[in-house]
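Peer 1: coords please:
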Amino acid sequence: MRIAMWSGPRNLSTAMMYAFGNRADCEAWDEPFYAAYLAETGLDHPMRREILASQPPQFGAVVERILAKPSRPVQYLKLMTHHMLPGCDLGWAEGFANVHLLRHPARVIASYTAKRAVPEVTLDDIGFAQAQRIYAALPGPVIDSADIRADPEAMLRALCEVIDLPFDPAMLSWPAGSKPFDGVWAQHWYDAVHRSSGFAAAEGPLPTVAPEHRALLDEALPIYEGLFAARLRP
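Peer 2: Okay, here's the model as predicted:
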């Protein structure tokens, strides 16, 4: 079974990868298109040189690796929506269990800007427009990070049921620290999840978005709300 978990950045995506990666039957892949995305765009992300050296920088080569025979019965791909640039062929993921992971854009913007100091953050950076496009091309269950954190077992059971995968209680916790399937960029982005051994408790009130990011929130919010309306419930 192949699972494509589509997400923007700072969406609980690493914790979800750790949940599936803790299953004995699952091989987890961490953002396999990251190097190809950086090579194509020329963007200067943290650890750019190390990322480009760690993965194939060609989209087609990544697809070939993904479609090769997996080492375990379940292949789990943590995929960033913004890595799928306009014109990228998504046909390779047809027939996968495509799952779409959301988080309120106010939380995404607050978390993203805290970890990546750049003069401007755009809608493309946080992946909402791409999430809408990918969902239209590859429909599947939509899950919201707030629902997962509120009741991890209920949501994971519901997700496993809808994608026809037996639930495994091992998904509810994992050993603290780095994982062998982490991308090389983990040392910059994953400090909080490396301290975790399970899903964090429910989040508090929405953060206040800085004035310079309110226009971005206004762009992202209608996309989020449209996808949120289709979300899976336990």
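Peer 1: C-alpha from now on. contacts and neighbour counts both.
Peer 2: Fine.
Peer 1: Which helix or strand contains Leu77?
Peer 2: For Leu77, the enclosing helix or strand under DSSP states H and E is strand 74-80.
Peer 1: for that strand, packing partners?
Peer 2: In terms of contacts (3 or more C-alpha pairs under 8 Å, 6 or more residues apart in numbering; DSSP states H and E), strand 74-80 is packed against strand 2-7, helix 13-21, strand 26-30.
Peer 1: same for the shortest one, what does it pack against?
Peer 2: Secondary-structure packing of strand 26-30 (3+ C-alpha pairs under 8 Å, 6+ apart): helix 13-21, strand 74-80.
Peer 1: Go through stretch 24-32 and flag the buried ones.
Peer 2: Neighbour-count burial for stretch 24-32 flags Cys26, Glu27, Ala28, Trp29, Asp30, Glu31, Pro32 (criterion: 16 or more other C-alpha atoms under 10 Å).
Peer 1: Please list the residues outside that stretch that contact it.
Peer 2: Outside stretch 24-32, the residues that touch it by C-alpha atoms under 8 Å, 6 or more residues apart in numbering are 17, 20-21, 55, 62, 70-80, 181-183.
Peer 1: contacts for stretch 177-193?
Peer 2: Contact with stretch 177-193 is made by 14-15, 28-31, 46-47, 50-51, 54, 115, 176, 194-196, as judged by C-alpha under 8 Å, 6+ apart.
Peer 1: I'd like the structure of this one too, to check against the first:
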Amino acid sequence: MYSFAQRPDTAVEDEPLYAHYLLRQPTEADHPGREDILQSQNNNGNEVTARMLSHDYQKEVVVFKQMTHHLIDIDTGFLDRMDNVLLIRDPRAILNSFSKVVEKVTARDIGVPQQFALFQRLQKAGKLTAVVDARLLLLNPESVLSQLCDRLGIPFTPQMLSWEPGARPEDGIWAAHWYGNVHKSTGFQPWKEKTYNLSPALASIAEACRPAYEEMLGAALRP
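Peer 2: From the prediction side, this is the model:
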């Protein structure tokens, strides 16, 4: 989201379906700032997606950062009217960061099963624009972003590679709980191999999610 927000022709919106999800959340994960999020957003997902499609953002390009597990009890037909880019990440990395903020984590809380189902649906319908893997992106941001922009039919600009540190006006109200690292960053950090010290329960979730991740990885843009 921060990368695309640097483009002068682009507007970005941060997780517009978060409140919708929280009212229908099927798991026990305790999301910090829950009540503030519910107060800050419309919690009717179908109304939200209708606004997304009809609102005048006064920009040529609009990027909606979504979480696949937020697409619950909602008509997902709006996706057929958009370019869909799936950002994927090693399940171990997702769990390592997610579990620092939320306890009682399940696979459905991190959205990998839902993302894989969406991947299959979009691919079958010819509506999957691109898959971007976090590790491959960090190995060569300019190459991957250039390919992504080409898929989207927009020109790549080097402005997408860096940003000022700190919060952005588009940040959701939950940023204080989740965006600490990105607020310290000024661009894409070089990829470094990591060791994840997950609990046995989290390691089991990561292992269960790995086949789905690896299949999506096979479709990811390569630097």
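Peer 1: quick one, helices of structure 2?
Peer 2: Ranges of helices in structure 2, per DSSP state H, are 2-5, 18-24, 34-40, 45-54, 91-98, 107-110, 112-125, 134-139, 141-152, 175-178, 180-184, 200-217.
Peer 1: returning to what we had before: which residues in structure 2 does the strand holding Leu77 of structure 1 match up with?
Peer 2: Aligning strand 74-80 of structure 1 against structure 2 (TM-score structural alignment) gives residues 61-67.
Peer 1: if I line the two up, what does Arg65 of structure 1 land on in structure 2?
Peer 2: Aligned by TM-score structural alignment, Arg65 of structure 1 pairs with Arg51 of structure 2.
Peer 1: quick one: contacts for Met160 of structure 2?
Peer 2: Counted by C-alpha under 8 Å, 6+ apart, Met160 of structure 2 has contacts Ser3, Phe4, Ala5, Gln6, Arg7.
Peer 1: Return the residue of structure 1 aligned against it.
Peer 2: Matched to structure 1 by TM-score structural alignment, Met160 of structure 2 sits across from Met171.
Peer 1: cool, and Lys184 of structure 2?
Peer 2: Mapped onto structure 1 by TM-score structural alignment, Lys184 of structure 2 lines up with Arg195.
Peer 1: residues in contact with its match?
Peer 2: Counted by C-alpha under 8 Å, 6+ apart, Arg195 of structure 1 has contacts Ala176, Gly177.
Peer 1: and Glu28 of structure 2, what is it in contact with?
Peer 2: Residues counted as contacts of Glu28 of structure 2 (C-alpha under 8 Å, 6+ apart) are Lys104, Val105.
Peer 1: hang on, the earlier thing: roughly how far does the match of Met160 of structure 2 sit from Arg157 of structure 1?
Peer 2: 10 Å (C-alpha to C-alpha, to the nearest Å).
Peer 1: Over to Tyr76 of structure 1?
Peer 2: On the measure of C-alpha to C-alpha, Tyr76 of structure 1 and Arg157 of structure 1 end up 16 Å apart.
Peer 1: These two - which one has more neighbours?
Peer 2: Comparing Tyr76 of structure 1 with Arg157 by other C-alpha atoms under 10 Å, the one with more neighbours is Tyr76, at 24 against 17.
Peer 1: Just to check, Gly127 of structure 1 is in contact with His82?
Peer 2: Yes. Using C-alpha atoms under 8 Å, Gly127 of structure 1 is in contact with His82, at 4.7 Å.
Peer 1: What lines up with Leu79 of structure 2 in structure 1?
Peer 2: Structural correspondence for Leu79 of structure 2 with respect to structure 1 (TM-score structural alignment): Ala93.
Peer 1: Isn't its match up against Ile3?
Peer 2: No. Counting by C-alpha under 8 Å, Ala93 of structure 1 stays clear of Ile3, with 9.0 Å between them.
Peer 1: Tell me which of the two has more neighbours.
Peer 2: Of the pair Ala93 of structure 1 and Ile3, Ile3 is the one with more neighbours under other C-alpha under 10 Å, namely 21 against 17.
Peer 1: OK, contacts around that one?
Peer 2: For Ile3 of structure 1, the contacting residues are Val74, Gln75, Tyr76, Leu77, Phe96, Ala97, Asn98, Val99, by C-alpha under 8 Å, 6+ apart.
Peer 1: likewise Ala202 of structure 1?
Peer 2: By C-alpha under 8 Å, 6+ apart, the neighbours of Ala202 of structure 1 are Ala146, Arg149, Ala150.
Peer 1: now swap in Ile94 of structure 2 and tell me
Peer 2: Shown in contact with Ile94 of structure 2 (C-alpha under 8 Å, 6+ apart): Ile110.
Peer 1: Need the counterpart of Ser146 of structure 2 in structure 1.
Peer 2: Residue pairing (TM-score structural alignment): Ser146 of structure 2 is matched to Arg157 of structure 1.
Peer 1: With Arg89 of structure 2 instead?
Peer 2: Using TM-score structural alignment as the criterion, Arg89 of structure 2 maps onto Arg103 of structure 1.
Peer 1: do you know how far that match is from Glu64 of structure 1?
Peer 2: In terms of C-alpha to C-alpha, Arg103 of structure 1 sits 30 Å off from Glu64 of structure 1.
Peer 1: higher neighbour count, those two?
Peer 2: Neighbour count, other C-alpha under 10 Å: between Arg103 of structure 1 and Glu64, Arg103 has more, with 22 against 10.
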